[in-house]
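Trainee: Kindly return the folded structure for what I paste below:
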Amino acid sequence: MPVFQLLSSPQTYRPCPQNMLVDGEFREHWLTTFAEHFSLIVELAAETYGPPGREAATRAREAFIAQLAALRQKPDMLGALDLEVLGILREQALRSHGIPDAFAKMKARENAAMVPLFSQVACELDGHSDFSQALLLAVEGAFAGNIFDMGATATAGMFTDKSPDFFKVRADVGGKRPWLVDDFDAFTRRMTANPPHQKAMIFVDNAGSDIVLGIAPLARLLARRGTRVCLLANSLPSLNDITFQELGPLLRSLGEQDVEFKRLLSTRRIYAAASGGGTPLIDLRHVSDWCNYEARDADLVIFQGMGRGLESNFDAAFTVDAVNMCMIKERIIAERHHGKVFDVVLRFRPPSAAAARP
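Mentor: Presented below is the predicted three-dimensional model:
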């Protein structure tokens, strides 16, 4: 798999800044969290695959916890240890025991619950004649949608049997600036400048409210202003992250809710691609050929979600404009950024003169 061509310094790029080989507190937090969280995966595997799924996921859990115990004793046994490594180990344990997508039923349920609300969010954005105000509402919506995160401690137990109240969460976020990291003013200045970006690549995160009411309306807003938008989803399932296989049909269902979105899809102003990822984070040293092909003419890259945008790639440098945005739902991540759980982050950085494309 190729290195993402928009990285300005691939030789020095590291997806995850926290090295668990030297950061014992971070390592212990995540080894414990991953072990405890697997109980939820077992329950959702039973929901998706029935009693055989519960049995297989229980065996996967036992194998995974044994791996975590070995890592406690010898953290360097794999050569490297960070959140991406732990995510890979978890998915390998599940797939090797015949559980490719424990969250499949939950994702389908949440997508179906959120799709009817899409046109309302789109109409709200259309009601703003000032693009900067529409952009602010869209970004607040992206924060609010991102609360549907079944891999984070603060939210994993909140939505096992109910959907997020998107409009309430967005209202709670609204009017609370400055955010923990708040580059919105600089982002707005670039987004309102002419010409608009030629093409945006958005690395999307979760199913349900995150993609349907958060990212899809943002993509629609950008596309209406003249930017082509490529939505990049995981190639393989991981937690409640939307996959490329799920994203295409979901986008078409949104087109049935909103004639403008349908037009943008039919003219390929908005379209989906596979990132090559298979965990909640993304290591840009290993993306799909398709992802790298799409990057050839992109001049904006957006990382949505805590995994892709904060736990990895937060300090990565690119040859194009870059945005990281998410809601924080993990205590230790909030503390490391001098914030608290449910704080929100929008980081915008233009390319440096040295890194920018000719």
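
Trainee: make it CA atoms for all contacts and neighbour counts henceforth
Mentor: OK.

Trainee: Quick check, Ile88 in contact with Pro280.
Mentor: No. Taking C-alpha atoms under 8 Å as the definition, Ile88 is not a contact partner of Pro280, at 9.3 Å.

Trainee: And those two? Which one has more around it.
Mentor: Using other C-alpha atoms under 10 Å, the more surrounded residue of Ile88 and Pro280 is Pro280, with 24 against 15.

Trainee: ok, the more buried one touching Pro237?
Mentor: No. If you go by C-alpha under 8 Å, Pro280 and Pro237 don't touch, sitting 9.2 Å apart.

Trainee: Now do the residue nearest to Gly214 when sequence neighbours are not counted against Ala272, distance only.
Mentor: Nearest residue to Gly214 in three dimensions, chain neighbours excluded: Ala142, at 3.8 Å (C-alpha to C-alpha, 6 or more residues apart in numbering). Separation of Ala142 from Ala272 (C-alpha to C-alpha, to the nearest Å): 18 Å.

Trainee: the more surrounded of the two?
Mentor: Ala142 (28 against 19).

Trainee: to compare against the first, here's another:
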Amino acid sequence: MSSNEEIKDEKSYTESIELTQEAFKHLENASRIGIDIGGSLAKIAYSSSYEYKTALFSDTENNSNSIYSVNEIKKTIPTLNFIKFETKYIDSAVDYIKRNLSSLEEPERAKSIRATGGGSHKYKELLSQKLDLEVKKEDEMSCLIMGCNFLLRHVPNEVFTIDYDTLEYEFKPVQTGNIFPYLLVNIGSGVSILKVESDDNFQRVGGSTIGGATLWGLGSLLTDAKNFDEIIELAEKGDNRNVDMLVKDIYGGSYDLLGLNDDLIASSLGKTTRSSHESVSREEYLKKFKQEDLARSVLIMICYDISQIATLHARIHNIDRIYFGGYFIHNCRVNMKFLKHGISYWSQGKMECLFLRHEGYLGAIGAFLKISQELDHTKYSWFENYAHSSTQSISRKRNDSNPFDCFELNQEDHKLVTCPLLDHESYIPDLVDLTKDEEARSYWLSCFERTIETYEKQCIKSYLEDNDEQTLRRASDFKKSYLNKLNELKESPFAFGRLTVRSLLDLREHCMAEFQFFDVYSNEKRDENKHGLELLGNRLDYIENINDLNEKWKELFRGFLAGNVYDYGAQSFIEKQKMGHLEKFTQALNSIDDSFHTMENYTDLIDKLKFNQYKCICIFVDNSGFDLILGVLPFVIEILKNKETKIILCANSKAAINDVTYQELTLVIKKACLLSDVLNDAFYKTQNLILIENGSASPCLDLSRININLAKAINFHKVDLIILEGMGRAVHTNFDAKFKCDSLKSAVIKNKWLAEKFKQLTNLKDNETKFEFLKEDKFPVLFKFEKFFP
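Mentor: Model (predicted):
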């Protein structure tokens, strides 16, 4: 490439950073800034905020034709933003920050920048002069640890290991209350090994002079590679067995007495030794060996050396979790592969070799936290905003088409904690890992692609009164943004961690929110709630007139399941609704497979309910309208007839499809109290009916992240039965969840592909559920009652 081409390329690159808001989201509201400047990459972390629209529900006047009003309000959401780019563009990036950063005159704004990394001294004057702020340097190791602790606590799907054969990522759940102790092995030019026992108790316990610079140096001497990344590219293509001496090269096979396999490396570069009888020049001798093989041998040697030293330190300090970080492993699976193999070998499979999805940001996050310590981020919970996060990291290659990498965390409205009755040690929320199941991944990505126009139209419909060009453009932009993300996930399914149906649903909600579309089914939910309340009295009378208790409970659960048919996220429901097949609740009752009462443990559940053996039942409800009012409420009212039993109804904190929100639930319950004395007394007098928001904004449910107030209520009221309702909460997530109490998972399976795949995915017995989709026009159901045995 000529010098002119390089200048043109660099100009194009810097302009892409300078001119796009995609890189520096919400920069105009940025306050505290932390920066980590390395030799290759610069990372910036800052806090900010943005306004978003949401719905406010309130009671209407008695003479109103509507059961409640829905108004639009604006709320401010705090964010943490992170961006990473090549250090050579730090000058233009700082210029961009200077131009776009609002005045720092407000008293709550930071008056300084915290900087760490090897370049913090070199670029200190540039940062100070251009931003007119004091630059304070922070210790690199303490920043790394603070950043690591933050990611482990606040970012789900952050931790992964790698499969040795396929090089695919395998994400590991992290018990956020039990992240210590661990070793952090930071591989830069050399290696530093840090033992971390708590937020404040950590120390460097060792290291090695053999690190990234060693690979770079030896690679430069042995190959024609001009930089670190070219050495890695060579190593990826090489075969070290051509230059390494193996056990079989010495002993003719395995050395069984010592337990040494024949293909074990006995001596790195052992086959390249030169005899004194060789008269050729060094250059000529080197030509006998492929540069790719030499590079791979050196890489393996260094990875195995580091992994052995790390294992020995872990054994000394009785630690079984080892995290690796540093540019040495950045976006480089082959390096991770050999580190993983080394740890597994030296520890005999007893220690975990772990990596972090955002390991490149550790220093910047730590520097940011240094300037934000008074905010105490442990008081808050955060979620990753997929719409504002990159799906691909910066490539190590020169012709990189991805000029920056960024991700964003948004603050939750509540502190989120693990459900206290969850068996959290074995808990993985999602039924299907789409990163592993290629068939399922292809199906669900295509499914979400096919239905995107439905949501585009619904976004426009929800703004019917101001259906102008701006609304049409926003809806089109939402569709484009979501489809772009789906296409990127086809190429990089690991981008947001474990790819699941839940993450795809959440991504769609995030993309809608990005273009200011919120609760787009609020009007439909309100209409269906009104219709449901009009029918509730008749439904209650019908159930009350059933004299046989067993038949009454059967009808209650039949209605509980039938209500779950009304799911706007299910295409089969939408199609039936368009044909007028579900206008009446009786049609829904007749549309489900009613053999649920023959399933395992059904009789045990009914006996416990009939004889009032539960103190408190916690129900995670699903949809608004018929589902809640005609399905769930009759069941709730029957339970509340026994004044010794309490019920907690948990609803979403924020809207997702037609799922009922806490605000809607409260208003609907107040209206329903006018139709049922039992409900009225339980809600207003005895407080046996408790309504709590669950902390979720998703059609699915991660029980390791629920509203802390709900967790406290579960403990306080001694919940002994948990009911999960709907496909999102009981099938896509939590199907395999185990509890320290009885549990019921109930759902109507409205997706044909899932119904056919379900048995294979779950290894269910035939008497636990039915799988023939729409047999005799019937939806299959899940009705899974599990008893807890202390």
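
Trainee: returning to what we had before: now check the residue nearest to Gly214 of structure 1 against structure 2: what is it aligned to?
Mentor: Pairing criterion TM-score structural alignment: the partner of Ala142 of structure 1 within structure 2 is identified as Phe560.

Trainee: Wait, that match touches Phe626, no?
Mentor: No. Using C-alpha under 8 Å, Phe560 of structure 2 makes no contact with Phe626, being 9.8 Å away.

Trainee: sorry, back to before: which residues sit in contact with the match of Ala142 of structure 1?
Mentor: Neighbour list for Phe560 of structure 2: 627, 630-632, 635 [criterion: C-alpha atoms under 8 Å, 6 or more residues apart in numbering].

Trainee: From these, pick the one nearest Asn601 of structure 2.
Mentor: Phe635 (18.5 Å; C-alpha to C-alpha).

Trainee: tell me the secondary structure for Val229 of structure 1?
Mentor: Val229 of structure 1 falls in the strand class when you classify it by DSSP: H, G, I helix; E, B strand; the rest coil.

Trainee: Which stretches in the stretch 151-300 of structure 1 count as helices?
Mentor: In the stretch 151-300 of structure 1, the segments counted as helices under DSSP state H, counting those that start in this stretch are 166-173, 184-191, 209, 216-224, 244-257, 259-266, 289-294.

Trainee: Could you look over these and pick the most buried one?
Mentor: helix 209 (a mean of 30; mean count of other C-alpha atoms under 10 Å).

Trainee: what's the mean gap between that helix and the aligned bit of structure 2?
Mentor: On superposition with structure 2, the mean distance recorded for helix 209 of structure 1 (mean C-alpha distance after the TM-score superposition for structure 1) is 0.7 Å.

Trainee: and the alignment partner in structure 1 of Asn550 of structure 2, how far is that from Gly277 of structure 1?
Mentor: Applying TM-score structural alignment, one finds that Asn550 of structure 2 aligns to Ser132 in structure 1. Going from Ser132 of structure 1 to Gly277 of structure 1 by C-alpha to C-alpha gives 32 Å.

Trainee: Equivalent analysis for Ala295 of structure 1, please.
Mentor: Distance, Ala295 of structure 1 to Gly277 of structure 1, by C-alpha to C-alpha: 15 Å.

Trainee: Which of those two has more residues huddled nearby?
Mentor: Comparing Ala295 of structure 1 with Gly277 by other C-alpha under 10 Å, the one with more neighbours is Gly277, at 22 against 19.

Trainee: what's the distance between the more buried one and Thr267 of structure 1?
Mentor: From Gly277 of structure 1 across to Thr267 of structure 1, the span is 27 Å (C-alpha to C-alpha).

Trainee: Could you do Leu236 of structure 1 as well?
Mentor: Look at Leu236 of structure 1 and Thr267 of structure 1: by C-alpha to C-alpha, they are 27 Å apart.

Trainee: Out of those two, name the residue with the larger neighbour count.
Mentor: Just comparing Leu236 of structure 1 and Thr267: by other C-alpha under 10 Å the higher neighbour count belongs to Leu236, 19 against 11.

Trainee: And Pro237 of structure 1? What does it align with in structure 2?
Mentor: The alignment partner of Pro237 of structure 1 in structure 2, by TM-score structural alignment, is Ala655.

Trainee: where do the strands sit along the stretch 651-790 of structure 2?
Mentor: Using DSSP state E, counting those that start in this stretch, the strands found in the stretch 651-790 of structure 2 span residues 689-693, 706-707, 721-725, 742-748, 781-786.

Trainee: mean shift of the shortest one relative to structure 1?
Mentor: When structure 1 is superposed, strand 706-707 of structure 2 averages 0.5 Å from its matched positions, counting by mean C-alpha distance after the TM-score superposition for structure 1.

Trainee: before we move on, what about the fourth one?
Mentor: After superposition onto structure 1, the average distance of strand 742-748 of structure 2 to its aligned residues comes to 0.6 Å, using mean C-alpha distance after the TM-score superposition for structure 1.

Trainee: counterpart of that strand in structure 1, which residues?
Mentor: Mapping strand 742-748 of structure 2 onto structure 1 (TM-score structural alignment) gives residues 321-327.

Trainee: Number of residues surrounding Asp702 of structure 2?
Mentor: Neighbours of Asp702 of structure 2 (other C-alpha under 10 Å): 19.

Trainee: With Leu144 of structure 2 instead?
Mentor: Leu144 of structure 2 is flanked by 28 other residues according to other C-alpha under 10 Å.

Trainee: Okay, and the aligned partner of Leu40 of structure 1 in structure 2 sits in which element?
Mentor: The alignment partner of Leu40 of structure 1 in structure 2, by TM-score structural alignment, is Thr454. Take DSSP states H and E as the rule and Thr454 of structure 2 turns out to sit in helix 452-462.

Trainee: what does that helix rub up against?
Mentor: With contacts defined as C-alpha under 8 Å, 6+ apart, helix 452-462 of structure 2 is touched by 467, 471-472, 475-476, 478-479, 517, 520-523.

Trainee: Apply 10 Å and report the result again.
Mentor: Contacts to helix 452-462 of structure 2, defined as C-alpha atoms under 10 Å, 6 or more residues apart in numbering, come from residues 464, 466-468, 471-480, 482-483, 508, 512, 515-524, 569, 571, 657.
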